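J.: Next comes the sequence, and after it the predicted model I'd like to discuss.
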Amino acid sequence: MSFESVLNESEFSAIILENRSAYEQDLIEFNELLQADYLFLGVKKAHSISVLIGLSHNSSIPQMEYELKGSPCESVLITGPCGYESDVCVHFSEDQTLKALNAEGYLGAGLFNEKLRDIGVLVAVFKTPKKDISEWLQVFSLQAKLFSTQFQKDFFATKTAHNLSLIDEISRMSHTGSWEFYPETEKLIWSPETYRIHDLPIDSEINIQKALDFIAPDYLAELTFAFENLRYKQCPYDIQCQIIDSSSSVRWVRASGKAELYKNGAVKRLFGAFEDITEYKTALILSADRAKKIQSILNNINDAVFSIDTRGTITHCNDVALKMFGYTRGELLAQSVEVLMPEPYASNHAFYMRNYMETGVGKIIGVGRQLPAKRKNGDIFQMELSLSESSDLGEKGFIGVIRDISERIEAQDTIYNLAYTDPVTHLRNQQWFHQRFKDLMLRASMNQEYIHILLLDIDNMAQINTRFGFGNGNYAIRKVAEQLLFVIGHDYEIFKYGGDSFVVLSKKTYRKEDLHKFDASLVESALLSPRHFDIVINSVKWSLTASLGSAIFNPQGQSFESIINVIEQAVKRAKKSAPFGLCHISEDGFKEFDRYLDIKSKLEQAIESDELSIVLQPQVTHDGTVSSFEALVRWYSKELGPVSPGEFIPIAEESYAICEIGDIVLRKTLNVMSNFVKAGLNTTIAINISARQIVMPDFINSLLSRVNQFGIPPHRLMLELTETALVVDIELVKETMLELAKFGFRFSIDDFGTGYSSLAYLKVLPISELKIDKYFVDDIGKDFDGKAAQIVDAILEMAKALNVTCIAEGVETVEQLNYLKGKGCERFQGYYFSRPEPEAYWAELKQNPTLP
């Protein structure tokens, strides 16, 4: 809500006094830092300042008032914040209040409203000179701004509360509530009156499905169709319908809805109103009761009415019947009713009539039935027929009432399609897939057979939506769906799954002995063909990419949820090989996923129970001298036994757990280094810093706090960053590295050559070391056309160009060592020298030990 009125002096006073204890506490907390003898918060009047809250050495003093003229507060309100180190009474000799307080130092700043007009002051008085008054002036001014902001917040909160109360009262009087729906988050919001209309506690959890559950069955289709039409076509609606509230009372409501759009035409929100019109409708019904006979006739003529005799001849029909079937009255009267029936009903009608007249037993007499009917032009439509016996002057006959229900059936089909069909691609949606998949799982479980399921996720749809808008994004999804539908073949069916994903499910199930005949790669390669993802939008060709997860499994012993989790996890792994990454999971993959869940669930417990430890692997020079160590984390689980870092580190990187592990490694490493220093071992220890960890807001302060706690010089710690960490937020990482470098920290780029770092950034980052990844060192000396050696040579040359040290990881053979030495590599690390060992193993080492 917006207000023309602004915070003035009287409202300012009311807010201060209403929240006196809170503001007084704020002043006390601020004065713990400032150490003023007096601290005042006052409101401006015509010629004076009225002190609303005052402190003397953190004790409250009574309200008081003093003249503005000739006081420093007058200067504050005219020129802005000011401070006086001493002799403030000399500067303002007319200010009797300052003299009474024996003031020497003074700080003052204005308090202002949202129009930046001063309406009060914040004043601090010191009985002794305040030598650092200029340093405190900016802080004092900032505190005044914080108080001003809080006053404005409290003012608007009060105003808003008053206005909301007024709106709620108006809603109560008019029995009209409101609703809002945000399609992007599927969030539905009701006003208090809307809750009252539905007889629900205010702020009860509500969503679209729960809201629709209140609609009376006779109106559910109409309102659902109107809402979907509003959501996807932005067509407003205004409908009268019935609801059944939480106490099972039936109410009449008038429901309306409109759409608010973004500038690009996408739906921002849907909103509307609920008006309780039960009293109005009740009055109409009472009025209708007074004319029951007339209303009965009117109800009858809404349907086609026929009279026929015992031979099946039409003796009478109303105007609706003529319009419904397309005949004139002369064309129908005296004709057999069979003219209104399609085959085989027309040919069998005479037999049914004769049988009823002889036995008195009929299948449709007195029972409403849905049957096909035929118009004059030959069109067949569905009718609802109600047939009853009649007697006219003692002669038996029949009256048939016919209702054309073709539109109702069409609406039901529409609702069905809305429920089970994706509106963009017109494929069966996720709800339909769930039903179909569960049925297939049951069938396969009973027969000990296997199912093939694939989940395809488009990688870069966000770029399409951002560049071309959601309308064109939907067009791209639809085109991809058409291509995929064309290639999956008759043995598979495809479903829309999520915003930009598709599930492909085998229609058949396969026996275990037949799996060797089944080639899953055929459909996998067909789905990942790049040509399916080339889309032309606004004459611009755009190439999408996709990732595919594929699984063949026996569903026996597996839950629906676990299978979905496995296939979604497969897609995540496939994305690591993007573009067009594929991850195929066999039956063993489900065991691997169970292992993944087990590790994930126990990792947090491992952190809390201190199951993580570190080991040290030495880094040596040409002559085998240990120059430094790398700290590596290890986990021995009480339940799982030893867990490889290759297993738990990627899982930890999915969440904040990697930061907690990084903090544990840092703490334990600094403790080891402290012990080394005490033992006289002068060395450096390198630790790995994750991408999540280095971009944390408190990383710098936390790291400095840790090294200060253990008394370790920063240059004794080498911080290893992977190239992946550099590209998370390169500017933020660069800023963090440069700041830490000022304190003496050094940096190493780990796994160099396997990531995506820019050489331009390597040139400006404070890097001390490049580490050649084991992936390249392993292939030195092997028959790979010398490519690995060429890459190693290039990294060494780059290290020289950057004037940084180069260290090779994973050195395991003398051939590798000699090659690296010959190319000028300065330091080495690997099993050739030593495996990673715990601190105790290295505790007895002397200064700069040499490894054999």
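T.: Thanks, I have the structure now.
J.: okay, CA-based contacts and neighbour counts for the rest of this
T.: Fine.
J.: mind listing the strands for the stretch 351-500 of the chain?
T.: 369-374, 380-392, 395-404, 449-458, 492-497 (DSSP state E, counting those that start in this stretch).
J.: okay, pairing it with this:
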Amino acid sequence: MKIRKHLLKESEERLRLALATTHQGLFDLNVPSGSVTVNREYATMLGYAYESFHETAESWRARLHPNDRELVSKVYRDYAAGLRPDYRVEFRLRTSDGSWIWIYSVGAIVAYDIEGKPLRILGTHLNITERKEAELRQQESDQRLSFALDSAGIGDWNMDLRTNIATRSLQHDRCFGYTEAVAEWGYDTFLAHVHELDRERVNSAYMAAMAGQGDHDVEFRTVWPDSSIHWLLSKGKFYFDDNGTAYRVAGILIDVSKRKSAEASMLAIETRYSMLFENSMDGVLQSTTDGVVVAANSAACAMFRLSESEICQKSRSGLVDMKDARLPLLLAERELHGHAKSELWMIRGDGSRFEAEISSSLYNDHSGSRYASLVIRDITDRKKAEADINQLAFFDPLTGLPNRRLLMDRLGQTLSSAQRTGQISVLIFIDLDHFKYINDARGHAVGDEVLKCIAHRLTPLLRQEDTLSRIGGDEFVVLMASPSHDLDRATHAALAVAEKIRLALSEPATIEGQKFNVSGSIGVTLLPKYGQTADDLLREADTAMYRAKNAGRNRIAFFELTMQKKIEERLAIEHDLALAIAAGQMEMVLQPQVDVYGNAVGGELLMRWTHPVRGPVSPAIFIPIAEESGIILQLGNWTLHQGCQALVRLAAAGRQMDLSINVSPHQFRQADFIEQVRAALAQAGADPTHLILEITEGLLIENIEDTIDRMLELARLGIRFSIDDFGTGYSSLSYLKRLPLFELKIDKSFIQDMPRDPDDTAIVQSILSMAKHLRLRVVAEGVETRQQADFLMAAGCDAMQGYLYARPMPIDKWMQTEMTLTGEGGAR
């Protein structure tokens, strides 16, 4: 017995040493007395000092967590009754600070009484708080994961390969069409639910993963209990022991039927699109919104004569004519509405251009990036066909000129505009004289060549906005749209163009080395007239043409007889005026300007024209014609030279005085006018300080700064300036102080009713007062009565000019007279 007790004591001592090494608490419970002996680690674990700690069965139960008491009691009862091999249990104990720790306790009964009741229990306490808290956190995480997977429609599973038993979530079984959990599930059960067409592939993937060849990742079809087919995605991971043998596999299961269906639909769409893209007869491009091409079909490659990669490198700027004004409009409309259509000029790889019909739309790809599609159709052939149809419909096939149909359309538009705006337009009818003789003598082929030659000859004579048409046979019509608002100017323009046409037709036409003389009879009418139609106009011009033909052919006739006479007279004057200087018909006459004493202090040189047939022609007639025709430049230069020569003659005769000559605004604005003045002065050797250039107020209306610069440059030569007909123009008085002026000439319209007309009298007085303040000399024109002269002298006028003192006369005659201009000898 002593030996047995000794051995037990040694065993207990070894146990204490082992427990001290592993930091486990040791307890020794005396069951009958309830006293407990513990080691230092036991007390320390609960937060007590070992020296003052006393444990009893009663105090231990008081520290036990209320929720764990039933569990601990049951484990002990089962162990004591022999239902468990040992006493093992986890529970919570309260520490000295009131907190709870988790204890893993293992114990055993080491002594019984004679009745077999426990006398002594020996056991250990191990603090497993950290592990339990980790397990609780893991359990909470697993619950959250399970909730998330279930909410996302993901089933999870875990299968023990040693038992072939799988634990699954309810969502796992739902993926196979079950509303409630299946009782048993193993790999065979799983494989039986895989569609027979996918079963071998799925099994091969499973076996490969189990052999360590990657994770299990496979999509397959399953047949639900209602016979419907669904697609599932199964992902699993195998776990291997130290020997490399798989012992567990866990994973997830997802119903991907909707995605597979969408993919199938998308694949079908992409397949159809690909077929359309590649097989379309139209060119198709895909590009970014800023024009970078990302794809081109074979039709586009053929159209641009480039490979797809070459098209992508060129992008928009290399494929589209960027100068095409329609491009910005198409891009703006596409941006606004998402789609647009237009026609654009495109550029092939060899640099040649072709016109295409473009249909473009914007779209977003699956990632949300913005792209554009462009369908391109080469419309070169269509445009050519349209042009051919238009040419046949509206143009003469022989000459290429507009035909009668197009002429009448344009004539109708011009007439409507003219009736609305009052702008005058012109219609000219041309019929070739004796053209039938050419056809009869040389054949229609030669006649056709003559017609083409005439069309080519007449076209450059017209403005771009005018229409030259061939309306049939040898008849041509010209529509001049809105040459003027003024009837006289429009009539003059019509006559000028008609005369150019007549002269151009008179030139021989050389066909096949032979010359043919062709002339034309030309009829002219103007529009609009009240109630006039396009047919009326054509008939009027045709009537005028026959009047010209009946008058002897190769002539111009107007539909209105009065206008015809006026135009012919104007044309004749213009023609003769151009020859007048060379023929010696022009003459300069002098009208003196006198002071208050009747002495000649200056004079004005005036132009006179004596025609050999018409006799004297009034300046009121020929000066406006000279202005409109441009002959005024020739006349103005001649006047300048005559004025300089007159200054020299007067100086040589001892009658040196200031002479005024008129300068046309048109002449003054010529770029070489200053040089003309220098040349005239140098050639005659005249003194420029006695030359006065008379200009009108109209010269000051346009480009005043340039006018002032020219006047200042001429003033530096010594030349002085006078404003003629002062008070009748539109210039601003503010310019008077800036201009290098010498005098003002009061227009005779203000003098003739003076002094009985108070308005004219007030105007003249105002001009004289203003001139005095500006220190300008004043000459009054058109003085014809003593009352006018007396008033002007009393008002302080510097000089007077008019019939009261002298009519204009040749310079030689004026110098020969010895009479004193007192106002008594003037003849009317």
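T.: Right, received. Where do you want to start? Source: prediction; values computed, not measured.
J.: quick one: TM-score?
T.: Once superposed, chain against chain, the TM-score is 0.36 (TM-score structural alignment, normalised by the length of structure 2); 345 aligned residues with a C-alpha RMSD of 5.0 Å.
J.: still on that earlier bit, could you export the strands of the stretch 351-500 of structure 1 as a markdown table, including mean neighbour count?
T.: A markdown table is the format used below for those (neighbours: other C-alpha atoms under 10 Å):
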| stretch | mean neighbour count |
| --- | --- |
| strand 369-374 | 18 |
| strand 380-392 | 16 |
| strand 395-404 | 18 |
| strand 449-458 | 23 |
| strand 492-497 | 21 |
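J.: Ok, which of those strands comes nearest residue 749 of structure 1?
T.: With distances scored as C-alpha to C-alpha, the stretch of the strands of the stretch 351-500 of structure 1 nearest to residue 749 of structure 1 is strand 449-458 (32.3 Å).
J.: just to revisit the earlier point, of all the strands of the stretch 351-500 of structure 1, which lies closest to residue 261 of structure 1?
T.: Taking the strands of the stretch 351-500 of structure 1 one by one with C-alpha to C-alpha, strand 492-497 is closest: 25.4 Å.
J.: next structured bit after that closest one?
T.: strand 501-506 (DSSP states H and E).
J.: Who are the packing partners of that following strand?
T.: strand 449-458, strand 492-497 (3 or more C-alpha pairs under 8 Å, 6 or more residues apart in numbering; DSSP states H and E).
J.: Mind putting those into a markdown table with distance to residue 289 of structure 1?
T.: Putting those into a markdown table (distance: least, C-alpha to C-alpha, whole Å) gives the following:
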| stretch | distance to residue 289 of structure 1 |
| --- | --- |
| strand 449-458 | 60 |
| strand 492-497 | 51 |
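J.: Between those, which one is closest to residue 395 of structure 1.
T.: Using C-alpha to C-alpha, the nearest of those to residue 395 of structure 1 is strand 492-497, at 60.6 Å.
J.: what angle do the closest one and strand 449-458 make?
T.: Following axes from the mean of the first three to the mean of the last three C-alpha atoms, to 10 degrees, one obtains 50 degrees for the angle between strand 492-497 of structure 1 and strand 449-458.
J.: want to throw the strands of the stretch 351-500 of structure 1 into a markdown table with distance to residue 761 of structure 1?
T.: Converted to a markdown table, the strands of the stretch 351-500 of structure 1 look like this (distance: least, C-alpha to C-alpha, whole Å):
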| stretch | distance to residue 761 of structure 1 |
| --- | --- |
| strand 369-374 | 75 |
| strand 380-392 | 73 |
| strand 395-404 | 74 |
| strand 449-458 | 31 |
| strand 492-497 | 40 |
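J.: do you know which of those strands lies nearest residue 642 of structure 1?
T.: That would be strand 449-458 among those, by C-alpha to C-alpha, at 33.2 Å.
J.: Which residues does stretch 373-385 of structure 2 contact?
T.: Stretch 373-385 of structure 2 has contacts (C-alpha atoms under 8 Å, 6 or more residues apart in numbering) with 282-287, 300, 303, 354-363.
J.: Please narrow those to those residing in helices.
T.: 300, 303 (DSSP state H).
J.: filter the contacts of stretch 373-385 of structure 2 to the buried ones?
T.: Buried by 16 or more other C-alpha atoms under 10 Å: 282-287, 300, 303, 354-362, out of the contacts of stretch 373-385 of structure 2.
J.: So which of those are in strands?
T.: 283-287, 354-362 (DSSP state E).
J.: of all those residues, which two lie farthest apart?
T.: Going by C-alpha to C-alpha, the pair spanning these furthest: 354 and 362, at 24.2 Å.
J.: Please identify the buried residues of stretch 364-383 of structure 2?
T.: 371-379.
J.: Now intersect the residues you listed with the strands, please.
T.: 371-378.
J.: about what we covered before: just name the closest of the ones in strands among the buried ones among the contacts of stretch 373-385 of structure 2 to residue 624 of structure 2, please.
T.: The nearest one, if we look at those relative to residue 624 of structure 2 and count by C-alpha to C-alpha, is residue 355, at 52.9 Å.
J.: contacting residues for the closest one?
T.: 343-346, 378-380.
J.: What sits closest to it if chain neighbours are left out?
T.: Using C-alpha to C-alpha, 6 or more residues apart in numbering and skipping residues adjacent in sequence, the residue nearest residue 355 of structure 2 is residue 345, 4.4 Å away.
J.: host element of residue 161 of structure 1?
T.: Going by DSSP H and E, residue 161 of structure 1 is in helix 133-174.
J.: That helix: what's the following helix or strand?
T.: strand 176-182.
J.: what comes up buried for that following strand?
T.: 176-182.
J.: What number of neighbouring residues does residue 10 of structure 2 come out with?
T.: Per other C-alpha atoms under 10 Å, the neighbour tally for residue 10 of structure 2 reads 12.
J.: Okay, and it sits in which element?
T.: With DSSP H and E as criterion, residue 10 of structure 2 is part of helix 2-22.
J.: Repeat that for residue 191 of structure 2.
T.: Counting by DSSP H and E, residue 191 of structure 2 is part of helix 187-192.
J.: who does that helix touch, helix- and strand-wise?
T.: Against helix 187-192 of structure 2 (3+ C-alpha pairs under 8 Å, 6+ apart) you get no helix or strand.
J.: tell me the contacts of the closest residue to residue 391 of structure 1 other than its chain neighbours?
T.: Excluding its sequence neighbours, the residue lying closest to residue 391 of structure 1 (C-alpha to C-alpha, 6+ apart) is residue 397, at 5.9 Å. Each residue near residue 397 of structure 1 by C-alpha under 8 Å, 6+ apart is listed here: 307-310, 389-391.
J.: Tabulate the residues you listed (a markdown table), appending distance to residue 468 of structure 1.
T.: Shown next, in a markdown table, are those (distance: C-alpha to C-alpha, whole Å):
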| residue | distance to residue 468 of structure 1 |
| --- | --- |
| 307 | 63 |
| 308 | 64 |
| 309 | 68 |
| 310 | 69 |
| 389 | 66 |
| 390 | 68 |
| 391 | 71 |
